[in-house]
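Visitor: Here is the input, now give the coordinates:
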Amino acid sequence: MWITTLSTWIRCWIIRVKSIRQHALSGGLIIANGFQNRKKQTGRIKKMGHLIGKEYCLEHLIEVAKSIVLAIHKAPQITGKTKIEAEIIWGEDILPIIEVMGPVAKVMRYVQWDYETIKNCYDKGESPVIILIGGKIASSNLNWNCGACGFSTCKEFNAYSKENKGGGQLGGPSCNWKVLDWAMACDWACASAWQYRVDNRIMGSVGFATNALGFMPNMDAQLGLALGPPRDMVYYNREEMHKSMSYELDKQDMVSCVPNMFTCFPGGGKPMYKTKDDWWAPPEFMGVGYSEQVMEAYQQVLFEQVPEMVVKHADKIAERYKNKNK
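Guide: Next comes the predicted model:
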């Protein structure tokens, strides 16, 4: 009895398998026929694609940058009256920025870190994309008279600001409320970049260079957000800097740039600094004082070398904005 039942079950199973196979084949034909019908309707077959990752990274970075610019203009504001602008720069247009950063890097270490990173990435064919973020913050149309700027009224601040325009990367003097609005736009830009998993860092050094070159002439302050290349922690691990500096020089750099990270208990009035393994034998102290040598180096860079670089490119950059405003 059980043999008959098993035999019947096997025959049913074989019939079912054949049915499934036939149904699958007919389904494939239906799909194929459907494709052929679409071919007749459109007159063409969709081409296949093959993208090699890194070859398209720059194009993708530019598309991501466009989305980040949307985030910049969507960022909330406290005043609702701060004008924000953004520009996207890449390829050969980055070269003037690199050239201006070069001499400054000789006297300012944080600029050197940014300069070495951007320049070496560009030289290796991994050009970053830079989003320039500008804010109109050197005057107040709020009439809040809060006094945060140091003046009793917005009117007094505006009068002073008009006659005493600043320069450099952040300009100034500035309305504190508008600085907050601009800062939020920069924050949203950085957050948006990380949402796209794009390595990035906002840079005052780039803002200094673009301000000197005449980018965004209607903006009072500028910062540059560098995007890519597609490597991990490009602007924080600083792989390019590791190759150009010895360990001892790198360590001394850290002591000089962030001395608070190496200080002992400062309550005695003359804190010791842990600049070596046996920092207590003998202890070392850091002094405070005016440096004629440092000031001469600053002046030479800011008033001689930077203007020399700016003159090479300023007219061409200014022409773009003239054409844009026509």
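
Visitor: use CA for all of it now, contacts and neighbours both
Guide: Will do.

Visitor: which residues does the closest residue in space to residue 194 that isn't next to it in sequence contact?
Guide: Using Cα to Cα, 6 or more residues apart in numbering and skipping the chain neighbours, the partner closest in space to residue 194 is residue 200 (7.5 Å). The contact partners of residue 200, by Cα atoms under 8 Å, 6 or more residues apart in numbering, come to 190, 193, 194, 225, 226, 227, 228, 234, 235.

Visitor: Show me which of those residues are buried.
Guide: Buried members of the contacts of residue 200, counted by 16 or more other Cα atoms under 10 Å: 190, 193, 225, 226, 227, 228, 234, 235.

Visitor: And these, which is closest to residue 321?
Guide: residue 225 (20.8 Å; Cα to Cα).

Visitor: That closest one: which element?
Guide: Per DSSP states H and E: residue 225 is located in strand 221-227.

Visitor: all helices of this protein, in order?
Guide: 2-42, 57-74, 95-105, 109-123, 154-163, 176-195, 204-213, 234-237, 239-244, 247-257, 292-300, 306-325 (DSSP state H).

Visitor: what about these, which gets the closest to residue 170?
Guide: Here helix 204-213 is closest among those (Cα to Cα), at 7.5 Å.

Visitor: Relative to residue 110, which of the contacts of residue 200 is nearest.
Guide: residue 235 (11.4 Å).

Visitor: the inter-axis angle of the strand holding residue 225 versus helix 204-213?
Guide: Angle, strand 221-227 to helix 204-213, by axes from the mean of the first three to the mean of the last three Cα atoms, to 10 degrees: 120 degrees.

Visitor: hmm, who's touching strand 221-227?
Guide: 61, 65, 128-137, 169-172, 186, 189-190, 193, 198-208, 210-211.

Visitor: please redo it, this time with the cut-off set to 7 Å
Guide: Residues from elsewhere that reach strand 221-227, judged by Cα atoms under 7 Å, 6 or more residues apart in numbering: 128-136, 169-171, 198-204, 206-207, 211.

Visitor: Could you pick out which of those residues are located in strands?
Guide: The strands, defined by DSSP state E, take in 129, 130, 131, 132, 133, 134, 135, 200, 201, 202, 203 from the contacts of strand 221-227.

Visitor: and for comparison, fold this next one:
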Amino acid sequence: MKLNPEKEVIETVAKIMLISARTAPKAKGEDEIVTAIVTQEEKEAIARQMEVIGEQATHKFFKRDAQNVRDAEGLILVGLNFKKPAGVNCGACGYDCNSIIKQKTYEVEYSGPVCTIRVIDLGIAIGSLVSVAKELGVDNRVMYSVGVAAKKLGFMDSQIILGIPLSIKGKNIFFDRKPV
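Guide: Next comes the predicted model:
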């Protein structure tokens, strides 16, 4: 008899989630979304990096989130690899579509500037993939902290990265977390 066989499907669930991100609607049908399933070794490296970042007074929550990452059975990353603006000249990024690509890139925790329409595409993709997890009964949480650590470690060629840890336990590990 195998105990807790449901945990063996986490990679399959992650792959199905990433399909949903890939097929989510995108502006003009142009896809700048990047996805990855993190290995156990990479997951630990991200958690360690989160703890390092969590030493900063403004980022103490990274340490709490690092424990969630360690406790999760799986972890996926979703990012935006911005190459060209959507071409609608909405101005939400602070520039027009011709001048945004000429701007000097700045690096803080994420890189910018990026096209706001492309960031909306990222949000739609994330909404699509977490809805799949919920439909399949897999607890998850979208985490900025995971993405910052993954970006610092150079895990994805993306200006913006978000991480989604996946958990299959009797109680949702992302619920009742202590405030920092």
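
Visitor: about what we covered before: can you put the buried ones among the contacts of residue 200 of structure 1 in JSON lines and add distance to residue 37 of structure 1?
Guide: Shown next, in JSON lines, are those (distance: Cα to Cα, whole Å):
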{"residue": "190", "distance to residue 37 of structure 1": "48"}
{"residue": "193", "distance to residue 37 of structure 1": "43"}
{"residue": "225", "distance to residue 37 of structure 1": "50"}
{"residue": "226", "distance to residue 37 of structure 1": "49"}
{"residue": "227", "distance to residue 37 of structure 1": "45"}
{"residue": "228", "distance to residue 37 of structure 1": "44"}
{"residue": "234", "distance to residue 37 of structure 1": "50"}
{"residue": "235", "distance to residue 37 of structure 1": "53"}
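
Visitor: how far does stretch 225-232 of structure 1 stretch from start to finish?
Guide: 16 Å (Cα to Cα, to the nearest Å).

Visitor: Which residue in structure 1 aligns with residue 49 of structure 2?
Guide: In structure 1, residue 49 of structure 2 lines up with residue 100, judged by TM-score structural alignment.

Visitor: who touches that match in this structure?
Guide: 209, 306, 309, 310.

Visitor: so which of these hold up in structure 2?
Guide: Of the contacts of residue 100 of structure 1, the ones still in contact in structure 2 (both residues aligned by TM-score structural alignment, their matches' Cα atoms under 7 Å) are residue 209.

Visitor: For the contacts of residue 100 of structure 1, which single residue is the most surrounded?
Guide: residue 209 (27 neighbours; other Cα atoms under 10 Å).

Visitor: Give the aligned equivalent of it in structure 2.
Guide: Using TM-score structural alignment, residue 209 of structure 1 pairs with residue 149 in structure 2.

Visitor: Could you work out the end-to-end span of stretch 146-160 of structure 2 for me?
Guide: So stretch 146-160 of structure 2: terminal residues 11 Å apart, Cα to Cα.

Visitor: count of residues packed around residue 239 of structure 1?
Guide: 15.

Visitor: That one and residue 230 of structure 1, how far apart?
Guide: Taking Cα to Cα, one finds residue 239 of structure 1 at 13 Å from residue 230 of structure 1.

Visitor: Leaving out sequence neighbours, find the closest residue to the spatially most central residue of structure 2.
Guide: Nearest to the geometric centre of structure 2 sits residue 162, at 2.0 Å (Cα atoms, centre = their mean). Leaving aside its sequence neighbours, residue 162 of structure 2 sits nearest to residue 147 (Cα to Cα, 6+ apart; 4.1 Å).

Visitor: show me the contacts for that neighbour.
Guide: Shown in contact with residue 147 of structure 2 (Cα under 7 Å, 6+ apart): 161, 162, 163.

Visitor: my guess is residue 157 of structure 1 contacts residue 148, does it?
Guide: No: Residue 157 of structure 1 lies out of contact with residue 148 (Cα atoms under 7 Å); the separation is 10.2 Å.

Visitor: Just flag the most distant two among the contacts of residue 100 of structure 1.
Guide: 209 and 309, at 10.0 Å, using Cα to Cα across those.

Visitor: what sits against residue 20 of structure 2?
Guide: 128, 129.

Visitor: For residue 130 of structure 1, which non-adjacent residue is closest in space?
Guide: Excluding its sequence neighbours, the residue lying closest to residue 130 of structure 1 (Cα to Cα, 6+ apart) is residue 226, at 4.5 Å.

Visitor: which residue in structure 2 lines up with the one you found?
Guide: So, by TM-score structural alignment, residue 226 of structure 1 is matched to residue 165.

Visitor: measure that match to residue 100 of structure 2 for me?
Guide: Counting by Cα to Cα, the gap from residue 165 of structure 2 to residue 100 of structure 2 is 33 Å.

Visitor: Likewise for residue 74 of structure 2?
Guide: For residue 74 of structure 2, the distance to residue 100 of structure 2 - Cα to Cα - is 36 Å.

Visitor: before we move on, what about residue 53 of structure 2?
Guide: To residue 100 of structure 2, residue 53 of structure 2 is 30 Å away according to Cα to Cα.

Visitor: Show residues contacting stretch 60-70 of structure 1.
Guide: Contacts of stretch 60-70 of structure 1 (Cα under 7 Å, 6+ apart): 86, 88, 129, 131, 189, 192, 193.

Visitor: May I ask which of the residues you listed has the most neighbours?
Guide: That'd be residue 189 among the contacts of stretch 60-70 of structure 1, by other Cα under 10 Å, with 27 neighbours.

Visitor: Just list the residues touching that one, thanks.
Guide: 68, 71, 72.

Visitor: Counterpart of it over in structure 2?
Guide: Per TM-score structural alignment, residue 189 of structure 1 is aligned with residue 129.

Visitor: what's the distance between that match and residue 100 of structure 2?
Guide: 29 Å.

Visitor: quick revisit: now the contacts of stretch 60-70 of structure 1 in a markdown table, with distance to residue 15 of structure 1?
Guide: Shown next, in a markdown table, are these (distance: Cα to Cα, whole Å):
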| residue | distance to residue 15 of structure 1 |
| --- | --- |
| 86 | 69 |
| 88 | 66 |
| 129 | 63 |
| 131 | 66 |
| 189 | 63 |
| 192 | 58 |
| 193 | 58 |
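
Visitor: picking that back up, considering the contacts of residue 147 of structure 2, which is situated nearest to residue 5 of structure 2?
Guide: Residue 5 of structure 2 has its nearest neighbour among the contacts of residue 147 of structure 2 in residue 163, at 24.6 Å by Cα to Cα.
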